[in-house]
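predicted coordinates and the sequence they were generated for:
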Amino acid sequence: MTPEIMWKLLEIILIISLLIPIAATLVWVERRMIGIWQDRHGPNRVGPFGILQSLADLLKILGKEDWIPPFSDRLVFVLAPVIGAVCVLMSFAVIPFTADIGVSDLNIGLLFFLAMASLAVYSVVLAGWASNSKYALLGGMRAAAQTVSYEVFMGLSVMGVVLLTGTFNLRDIVLAQTDGWLIQSQFVGFSVFLIAGIAESHRLPFDLPEAETELTGGFHTEYSGLKFALFFLGEYLSVTLISAMSVVLFFGGWLMPAPLDTWLPPLVWFILKVLFFVFFFILLRTSLPRPRFDQLLAFGWQVMLPIALLNLLVTAALRLGGVL
């Protein structure tokens, strides 16, 4: 085995070993931030500032009975949460954390990310179908309609970035922002991408596939133990993934304008930018009400689609005219 392959394997193991604890930590961060936002304590019993609450929750959920309903399709029921977690983890393979840190430097990195986002919908659809439960099936159908719809707008929103940089390679897209971040010319595309990302990750206010007041728990109603933990892991990793992609595509990745670029290492700047968007995702949960499902789809097809197409058309015209 060559040193290069060994280094890549070490890089993969290191990134995965960091991502899973990050997802658990985000649970504590979310509860703590929402507590502050709503003028209450949040976790404050287990460990200093309740920081060990996530560990206690993890031990509890792993200690629960890993039950499989006798009326379910056993094989599909077990595979569904695995598919979701694997798709999200695979997406991190193309994220360039710095100029030198990143698992894969694919020429089609952006397309790979969109492909993994598309495959992740199979997880919730199969979970809803295999559970053989009305609530789970309704949640799975909602997830399919919501995810497939907003994938269209997500794909269109990043085409402006491709037009301006001339590449699908995420590292090259970051390097193309050396003279200025793409948020300056692609604010509309970024807005569409962020909204689509919220819908893709099933986060509030777009968590309709698992709306507790309507569907008990949606597609994961019948899940418990480790399999439920995999769904939980996938959701919080999706938040981190959308935040990282927003930074890479529109906010210069690890790059910072002078003299800020000399203040901290590139990896630290990248992490700080990602954390900003993660906090935005969390505080969004406390700020907006949940719409009806028909309103969500109508907003997508009647508002988001025309805006995404218009942004692409204007970007192409300005690019052709030499303005951008």
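Okay, I see it. This is a predicted model, so every value here is computed, not measured. Residues are numbered from 1 along each chain as shown.

all contacts plus neighbour counts: C-alpha atoms, from now on.
Noted.

which residues touch the residue nearest to the spatial centre of the chain?
What sits nearest the mean C-alpha location of the chain, by CA atoms, centre = their mean, is Ser238, with 2.6 Å. If you count contacts by CA atoms under 8 Å, 6 or more residues apart in numbering, Ser238 has them with 88, 201.

need the three-state assignment for it.
Of the three states, Ser238 takes helix under DSSP: H, G, I helix; E, B strand; the rest coil.

give me the distance between it and Ser91.
Taking CA to CA, to the nearest Å as the criterion, Ser238 is separated from Ser91 by 9 Å.

cool, Val239 as well?
12 Å.

for those two, indicate the residue with more neighbours.
When Val239 and Ser91 are compared on other CA atoms under 10 Å, the one with more neighbours turns out to be Val239, at 24 against 20.

the host helix or strand of Ala316 - contacts with which helices or strands?
Here Ala316 is covered by helix 305-320, with elements defined by DSSP states H and E. Helices and strands touching helix 305-320, as assessed by 3 or more CA pairs under 8 Å, 6 or more residues apart in numbering; DSSP states H and E, comprise helix 134-165, helix 187-200.

looking at these, spot the one closest to Arg319.
Closest approach to Arg319 among these (CA to CA): helix 134-165, 7.1 Å.

the inter-axis angle of that closest one versus helix 187-200?
Helix 134-165 and helix 187-200 are oriented at 160 degrees to each other (axes from the mean of the first three to the mean of the last three CA atoms, to 10 degrees).

other SSEs contacting helix 134-165?
Counting contacts by 3+ CA pairs under 8 Å, 6+ apart, helix 134-165 is packed against helix 109-119, helix 121-130, helix 170-175, helix 187-200, helix 212-215, helix 225-250, helix 293-299, helix 305-320.

setting the sequence-adjacent residues aside, check what's closest to Gly47.
Distances taken as CA to CA, 6 or more residues apart in numbering put Gln53 closest to Gly47, at 7.3 Å, once the chain neighbours are dropped.

now do the contacts for the one you found.
By CA under 8 Å, 6+ apart, the contact list for Gln53 reads 28, 43, 45-47.

alongside the first one, take a look at this:
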Amino acid sequence: MATWVELLLRVGGVVVAFLTLPLLVGQTEHKVMAHMQARMGPMYAGGFHGWAQLVADGIKFVQKEDVTPRAADGPVFRLAPMVALLPYMLVLLVIPLGPGDLVAQSLDVGLVFALAVLGIGVIAVLMSAWASANKYSLLGGLRGAAQLMAYELPLVLSAASVAMAAGSLSLQVIVEKWQPWWLIWQAPAMVIFFIAAIAEIRRPPFDMPIADSELVFGFMTEYTGLRFAFYLLAEFAGIVVISALTAVLFLGGWHGPNADALGWLWMLLKTYAVAFLVIWLRVAYPRLREDQLQRLCWQILVPLALAQLVLTVGVRLALN
């Protein structure tokens, strides 16, 4: 019975984190973009600096009419937003928050599990694109599928570099074996992983599957109400997940002063810092064209990721 109680507490903690951290990132995005663009941003909902704006947005989405296009494939159309949310919740189960047992589910192949589950996102994009019976949605879905399948390669290769350096596929072991000097020789892998991860969650400047100036709103064009809110929540949850993975793989996770007691705090701070950088890129860089997006992947990121793997092998052999 104690084991079941512990499991429920761990899963409950992940659910709470899944429901709160994306909202914090969303509110931060509102305020960060407002300051970077010299405007105030949301100021009224909740009183103090509009802290409850996302809550008000959620209530608004719940009240909106749920519309399914007449020509749409109803079951697939309605299921797609939930499929978009599920991978990020599953990945949070294996991300260690601190030393010891501060992880919902410890896996010896946690890195493989996380990267494999993140790939499910392309299924949700294709489901919504095809089921919407809309040409703009279909074009956005095809763009999204091409983008996600392309950037999975540099994402996996850069993560493999860290796993090779640590000699393990366990996220806990990778953090435990992390050394500050990894920030130097694993820096290229970190940059590649970060860029590829942003493309995986379709955040600007890699938001070609949405491209509102060209495709209305891409694969999300026909969605309204709560289902549209699920897609927005999935976007913010994706920011949390890739920021946490970047912190675990490249920034030492819970490592910091007094890590035994405050490791969870260092992990959250590093995750929040990476999330801030994701938001900053949205404001600072324009959207890439489709050909630029693919060229960046195949001509720059993939060769650099392979070169980083060779470097990691060389360093491992030299140390041994």
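Thanks, I have the structure now. All values derive from a computational prediction rather than experimental measurement.

quick check: TM-score for this pair?
Here the TM-score of the superposed chains, computed with TM-score structural alignment, normalised by the length of structure 2 as the reference length, equals 0.96; 318 aligned residues with a CA RMSD of 1.4 Å.

which ones are touching the closest residue in space to Glu222 of structure 2 that isn't next to it in sequence?
Excluding the flanking residues, the one nearest Glu222 of structure 2 by CA to CA, 6+ apart is Ser132, at 6.3 Å. Contacts here follow CA under 8 Å, 6+ apart; on that basis Ser132 of structure 2 touches 69, 71-73, 77, 138, 219, 222.

mind redoing it with 7 Å?
Ser132 of structure 2 is in contact with 69, 72-73, 77, 222, counting by CA atoms under 7 Å, 6 or more residues apart in numbering.

emit the PyMOL select command for whichever of these are buried.
Typed into PyMOL, the next command selects the buried ones out of the contacts of Ser132 of structure 2 (criterion: 16 or more other CA atoms under 10 Å):
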select buried, resi 72+73+77+222
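
number of nearby residues for Val268 of structure 1?
Residue crowding around Val268 of structure 1 was assessed by other CA under 10 Å; the count is 14.

now which residue in structure 2 aligns to it?
Under the alignment (TM-score structural alignment), Val268 of structure 1 pairs with Leu265 in structure 2.

kindly report the same for Ile22 of structure 1.
Superposed on structure 2 with TM-score structural alignment, Ile22 of structure 1 falls opposite Leu21.

and the angle from the helix or strand where that match lies to helix 225-250?
If you go by DSSP H and E, Leu21 of structure 2 is part of helix 2-36. Helix 2-36 of structure 2 runs at 100 degrees relative to helix 225-250, counting by the same axes, to 10 degrees.

quick check: next helix or strand after helix 2-36 of structure 2?
Scanning forward in sequence from helix 2-36 of structure 2, with DSSP H and E defining helices and strands, the next element found is helix 53-63.

dump the residue contacts of the closest residue to Leu309 of structure 2 other than its chain neighbours.
Leaving aside its chain neighbours, Leu309 of structure 2 sits nearest to Ser161 (5.3 Å; criterion: CA to CA, 6+ apart). Each residue near Ser161 of structure 2 by CA under 7 Å, 6+ apart is listed here: 189, 308-309, 312.

ok, Asp108 of structure 2 next?
Applying CA under 7 Å, 6+ apart as the definition, the contact partners of Asp108 of structure 2 turn out to be 169-170.

re the thing from before, where does the helix holding Ala316 of structure 1 end up in structure 2?
Residue span in structure 2 matched to helix 305-320 of structure 1, by TM-score structural alignment: 302-317.

what does that stretch rub up against?
Under the contact criterion CA under 7 Å, 6+ apart, stretch 302-317 of structure 2 has outside partners 154, 157-158, 161, 165, 188-189, 192.

ok, now with 6 Å
154, 157-158, 161 (CA atoms under 6 Å, 6 or more residues apart in numbering).

average gap between it and structure 1?
Once the two are superposed, stretch 302-317 of structure 2 sits an average of 1.1 Å from its aligned residues in structure 1 (mean CA distance after the TM-score superposition for structure 1).

could you find the counterpart of Val125 of structure 1 in structure 2?
With TM-score structural alignment as the criterion, Val125 of structure 1 matches Leu126.

nearest spatial neighbour of that match, skipping sequence neighbours?
Using CA to CA, 6+ apart, the nearest residue to Leu126 of structure 2 is Gly141, at 5.3 Å.

contacting residues around that neighbour?
Counted by CA under 6 Å, 6+ apart, Gly141 of structure 2 has contacts 125-126, 129, 219.

hmm, 10 Å instead?
Listed by CA atoms under 10 Å, 6 or more residues apart in numbering, the contact set of Gly141 of structure 2 reads 122-130, 135, 147, 208-210, 218-220.

which residues does Trp130 of structure 2 contact?
By CA under 10 Å, 6+ apart, the residues touching Trp130 of structure 2 are 72-73, 76-77, 137-142, 219.

out of those, who's nearest Ala34 of structure 2?
Within the contacts of Trp130 of structure 2, proximity to Ala34 of structure 2 (CA to CA) peaks at Phe219, which comes in at 26.9 Å.

tally of neighbours for the closest residue to the closest one other than its chain neighbours?
Excluding the flanking residues, the one nearest Phe219 of structure 2 by CA to CA, 6+ apart is Ser137, at 3.9 Å. Neighbourhood size, Ser137 of structure 2 [other CA under 10 Å]: 27.
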